[in-house]
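> Predicted coordinates and the sequence they were generated for:
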Amino acid sequence: MGIPFSTAGRIGALPISPQTPLDHRAGAILRQIVELYVETGVPVGSRTLSRRLPVALSPATIRNAMADLEEAGLLYAPHTSAGRLPTDRGLRLFVDGLLEFGDLAEEERDAITARCAAAGRSMQDTLSEAGTMLSGLAGAAGLVIAPKGEAPVRHIEFVGLSPGRALVVLVTADGQVENRVIDVPPGLPPAALVQAGNFLNARLGGRTLDEAKSDIATEIETHRSQLDALTEQVIAAGLATWAGGGSAGSLILRGQSRLLRNLEGLAQVQQIEALFERLENEETMLRLLELAQRGTGVQIFIGAENGLFDSAGLSLVVSPFRAAPGVERPRVLGAIGVIGPTRINYGRIIPVVDYTARVIGRMLG
């Protein structure tokens, strides 16, 4: 399930089930347990709660309320300790109805904008930096599904670097500059690089690389062009660097090691490693994009709700970034967010993910 970023947190009568409403007192207790769990990661007892609650309640009254919450499936006892922890269902109820979060301070907005909009970087580097930034702020893994490059090409150039290596510089019609290093035949003369660039520039004509790739390959294969074998290899290597690929774009993951810290047992490590492998699959990226587009803002998936995390004890906080934000039904270009433990600081991370997605959307739109 997901919630729009604009949903405000509150404490009040929320349904546990149609027969059992969550009253003000039970809501306050659940909220304190979740907030302490996010802060410390340890079970919360009645005596600790009695010192934190805004109203005076005896430990016995608190214990009775905790027992009711446990019976409703919102809390559980991890061992024989008197303390309790929230279940995934309890965390969901907290996020949907009890969480209070505010907007970012102006200096925080400025810092995020500056890191995303640094001059001289390619869009891929910018998205990578955004993922690294979210990873650091959340203490979790930053995730970006980058849009597939579909802008028409304005210019392409090959520049020799060293024996067997060349730089491909591609400038798109929207002004983005991408640089990739490719392998080239040893002893390649500089004239072959010039010829390869001239050949492609003459045939792209405002088309995307994917649109032109088939025609160019056919022309080379049927020997209609006057290219030597070395130049053909350069052209093929340059096209392979960008053209093709899946429709979901590319996945950028940053800070994966943060998910592997403080894990209990080999099973959790294996579950998270399996998650990383699934994330590299195009079908999984399409599924993530689908999840991100379900609502109008940040989407939150706790535990096994999204079908990606199984029982690894992880949550996903993700938002789509869109072209021309603010217009009705803008096109979704990609998604950005974090993957962290279920005790991630939702109140802090939700506005950061939301604002970062809007900054990226404005840059790409």
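Looks like it came in fine. Residues are numbered from 1 along each chain as shown.
> When you work out contacts or count neighbours from here on, use the C-alpha atoms and nothing else.
OK.
> And the contacts of stretch 126-138?
Stretch 126-138 is touched from outside by 115-118, 140-144, 146, 252-255, 336-338, 340, 344-345, 349, 352-353, 356, 360, with contacts defined as C-alpha atoms under 8 Å, 6 or more residues apart in numbering.
> buried stuff in that stretch?
Judged by neighbour count (16 or more other C-alpha atoms under 10 Å), stretch 126-138 contains these buried residues: T126, L127, S128, E129, A130, G131, T132, M133, L134, S135, A138.
> and the fifth one, which of the three is it?
Going back to what we said before, that points to A130. Three-state call for A130 (DSSP: H, G, I helix; E, B strand; the rest coil): helix.
> Just the buried subset of the contacts of stretch 126-138, please.
Using 16+ other C-alpha under 10 Å, the buried ones in the contacts of stretch 126-138 are 116-117, 140-144, 146, 252-255, 336-338, 340, 344-345, 349, 352-353, 356, 360.
> How far off centre is stretch 14-34?
Mean-position distance between stretch 14-34 and its chain equals 31 Å (C-alpha atoms, centre = their mean, to the nearest Å).
> Any idea how far apart the tips of that stretch sit?
Distance across stretch 14-34, first residue to last, is 16 Å (C-alpha to C-alpha, to the nearest Å).
> In that stretch, which residues are buried?
14, 16, 22, 25-34.
> again with stretch 358-365
R358, V359, I360, G361, M363, L364.
> could you pull out the strands for the chain?
14-17, 20-22, 75-76, 85-86, 141-146, 153-162, 165-172, 177-183, 250-254, 299-302, 314-322, 332-341 (DSSP state E).
> can you redo these as JSON lines with distance to F199?
Output for the strands of the chain, formatted as JSON lines (distance: least, C-alpha to C-alpha, whole Å):
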{"stretch": "strand 14-17", "distance to F199": "66"}
{"stretch": "strand 20-22", "distance to F199": "70"}
{"stretch": "strand 75-76", "distance to F199": "66"}
{"stretch": "strand 85-86", "distance to F199": "63"}
{"stretch": "strand 141-146", "distance to F199": "29"}
{"stretch": "strand 153-162", "distance to F199": "10"}
{"stretch": "strand 165-172", "distance to F199": "14"}
{"stretch": "strand 177-183", "distance to F199": "18"}
{"stretch": "strand 250-254", "distance to F199": "28"}
{"stretch": "strand 299-302", "distance to F199": "46"}
{"stretch": "strand 314-322", "distance to F199": "35"}
{"stretch": "strand 332-341", "distance to F199": "31"}
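> Nearest to E282, out of the ones you listed?
Minimum separation from E282 across the strands of the chain (C-alpha to C-alpha) falls at strand 250-254, 8.4 Å.
> which helices and strands does the closest one pack with?
Contact here means 3 or more C-alpha pairs under 8 Å, 6 or more residues apart in numbering; DSSP states H and E; on that basis strand 250-254 packs against helix 123-138, strand 141-146.
> outside of it, which residues touch it?
127-128, 131-132, 135, 141-148, 279-280, 285.
> for those residues, which one is nearest G73?
Of all the contacts of strand 250-254, A141 has the smallest distance to G73: 28.7 Å, by C-alpha to C-alpha.
> Got another one to weigh against that:
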Amino acid sequence: MITELNSRSRQIFRQIVDAYVTTGEPVGSRTIARKLDEQLSPATIRNVMADLEDAGLLYAPHTSAGRLPTAAGLRLYVDGLLEIGNVNDDDKRSIRAQCVGTGKSLEAVLGDATEALSGLTRHAGLVAAPAGDRPFRHIEFVALGPGRALVVTVSDHGMVENRIIDVPLGMPQTSLIEAGNYMTARLAGRSFAEARSLVQQEIEARRAEIDEATQRVVEAGLATWVKPGGDASDGFLIVRGQSKLLDDVQNLVELERVRHLFETLETRKNLLRLVEAAQSGNGVQIFIGAENELFGLSGCSMVIAPYRAPSPDQAQSSVVGAIGVIGPTRMNYARIIPMVDYTARVVSRMLGHNGDGSRE
């Protein structure tokens, strides 16, 4: 489609979209005439705008109003006319400073990355992380109080996870220590599904030799991540900066649409769909309005990129989640696209992978 537009049409169309991204308001021919390098009359510009409307790239929200880009027009702009900028050094430092830290849990890293994106873009940041079943290399149990214990695990890629579990009342600290030592010594390097299976086999074979309390805490610790018959798509969704998205809502109908969007996103079954959307292509993926059914009714766009972690053999990496931004369709794509890409690469590096190899 972009090749079918002549230079004049492309210039006018770009001015309309640029003005829309900045103000969100319809753009008229007189406004465009003042911005163009080429001296064109408002009547000539109106004729071009009519042609662009016939092509499905613009529409008039009201009679005698200016024009706004359609979803198809925005897609054409993003794919063919957008000049994507670079992330400036200050923003890079801000993203790294907020994300990087020793001893952080995976959820803390992703939460900080989402917070950084939300703050810098002034839109809602989002991260989807379907629960994985990665091998662990260390695990320990720490008593918190009657019937409660903290499970600390270190995954094969060095990320620390902290979870609270229920344990039998009166369980001594020695049993918790024995459980952690047993799992670290005997089961390190295995996923929790594999560890659970091996524990169950050993319990059956040596039931009389295994302390009952240790057995129960091991089972409880494993059940924190792996449940028999559990849904493999279970995971977590972090959305930060919803208020920034709501700032762009202009009426109650739009407010209800955005509220429904968040309800839809928070259902577990949609976590994998977000990750699959990020995984379907290379690099950053942009979904404008109804191009993604999750956003079809909300009037929002989404810019997401996959983040990766090493596979157990360390030879390859795999997509383990998606991070990005939700905002109005008039978001500043030129600034946000590289920022999402950079943040995803920072998270990937923290998970032990150097992203896509592109430069800082």
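All right, it came through fine. Computed from a predicted structure; not experimentally measured.
> What's V218 of structure 2 aligned with over in structure 1?
Here V218 of structure 2 is matched to I235 in structure 1, going by TM-score structural alignment.
> For G244 of structure 1, see how far away its match is.
Using C-alpha to C-alpha, I235 of structure 1 is found at 14 Å from G244 of structure 1.
> ok, the two, which is more surrounded?
I235 (23 against 14; other C-alpha atoms under 10 Å).
> dump the residue contacts of the more buried one.
I235 of structure 1 touches A196, G197, L200, counting by C-alpha under 8 Å, 6+ apart.
> Centre-most residue in structure 2?
Central residue of structure 2 (C-alpha atoms, centre = their mean): I323, 2.2 Å from the mean position.
> and that residue, what pairs with it in structure 1?
That one, I323 of structure 2, aligns with I336 by TM-score structural alignment.
> Tell me which residues touch its match, please.
Residues in contact with I336 of structure 1 (C-alpha under 8 Å, 6+ apart) are G131, G142, L143, V144, I145, V318, S319, P320, F321, V353, T356, A357.
> ok, which pair from those is furthest apart?
Among the contacts of I336 of structure 1, the pair separated by the greatest distance (C-alpha to C-alpha) is G142 and F321, at 14.7 Å.
> L297 of structure 2 corresponds to which position in structure 1?
Checking TM-score structural alignment: L297 of structure 2 goes with S311.
> So what's the residue count around its match?
When counting by other C-alpha under 10 Å, one arrives at 13 neighbours for S311 of structure 1.
> was I right about it contacting I302?
No. Using C-alpha atoms under 8 Å, S311 of structure 1 is not in contact with I302; the gap is 10.3 Å.
> average offset between stretch 109-121 of structure 2 and structure 1?
Stretch 109-121 of structure 2 differs from its equivalent in structure 1 by a mean of 1.4 Å after superposition (mean C-alpha distance after the TM-score superposition for structure 1).
> matching residues in structure 1 for that stretch?
Mapping stretch 109-121 of structure 2 onto structure 1 (TM-score structural alignment) gives residues 126-138.
> E212 of structure 2: neighbour count?
13.
> quick one: it and T114 of structure 2, what's the gap?
Counting by C-alpha to C-alpha, the gap from E212 of structure 2 to T114 of structure 2 is 43 Å.
> Then L169 of structure 2?
For L169 of structure 2, the distance to T114 of structure 2 - C-alpha to C-alpha - is 38 Å.
> now the end-to-end length of stretch 206-220 of structure 2.
Stretch 206-220 of structure 2 has its terminal residues 19 Å apart, counting by C-alpha to C-alpha.
> And for stretch 220-240 of structure 1?
Terminal residues of stretch 220-240 of structure 1 lie 14 Å apart, using C-alpha to C-alpha.
> now swap in stretch 289-299 of structure 2 and tell me
Per C-alpha to C-alpha, stretch 289-299 of structure 2 runs 5 Å from first to last residue.
> what about it, distance to the chain center?
16 Å.
> can you check stretch 131-145 of structure 2 too?
The chain centroid and the centroid of stretch 131-145 of structure 2 are separated by 25 Å under C-alpha atoms, centre = their mean.
> Now do the buried residues in that stretch.
A131, G132, R134, P135, F136, R137, H138, I139, E140, F141, V142, A143.
> What are the contacting residues of that stretch?
Surrounding stretch 131-145 of structure 2, the residues in contact under the criterion C-alpha under 8 Å, 6+ apart are 149-156, 173, 176-177, 179-181, 183-184, 188-193, 225, 232-236, 312, 320.
> and for stretch 79-96 of structure 2, what span of structure 1 is it aligned with?
Aligned by TM-score structural alignment, stretch 79-96 of structure 2 falls on residues 96-113 of structure 1.
> What residues sit buried inside the matching stretch?
D96, G97, L98, L99, E100, F101, I112, T113.
> Relative to T80 of structure 1, how far out is the first one?
The one in question is D96 of structure 1. Following C-alpha to C-alpha, the distance that separates D96 of structure 1 from T80 of structure 1 is 30 Å.
> In structure 2, what range does stretch 33-53 of structure 1 match?
Going by TM-score structural alignment: stretch 33-53 of structure 1 matches residues 16-36.
> Any buried residues in that stretch, and which?
So stretch 16-36 of structure 2, judged by 16+ other C-alpha under 10 Å, has buried residues 16-21, 24-29, 32-33.
> For it, give me every contacting residue.
Counting by C-alpha under 8 Å, 6+ apart, 11-12, 15, 39-43, 45-46, 60-61, 65-69, 74, 77, 330-332 sit against stretch 16-36 of structure 2.
> Mind giving me the ChimeraX command for buried ones among those?
Applying 16+ other C-alpha under 10 Å to the contacts of stretch 16-36 of structure 2, the buried members can be selected in ChimeraX as follows:
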select :11,12,15,42,45,46,60,66,67,68,69,74,77,330,331
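> The contacts of stretch 16-36 of structure 2 in helices, which ones?
Using DSSP state H, the subset of these located in helices is Q11, I12, Q15, P42, A43, I45, R46, L74.
> what would the residues you listed look like in a markdown table with distance to D91 of structure 2?
Formatted as a markdown table, those follow (distance: C-alpha to C-alpha, whole Å):
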| residue | distance to D91 of structure 2 |
| --- | --- |
| Q11 | 30 |
| I12 | 32 |
| Q15 | 27 |
| P42 | 40 |
| A43 | 43 |
| I45 | 38 |
| R46 | 40 |
| L74 | 26 |
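> among those residues, which two are most distant?
A43 and L74 (24.1 Å).
> which one of the strands of structure 1 lies closest to E264 of structure 1?
That would be strand 332-341 among those, by C-alpha to C-alpha, at 12.4 Å.
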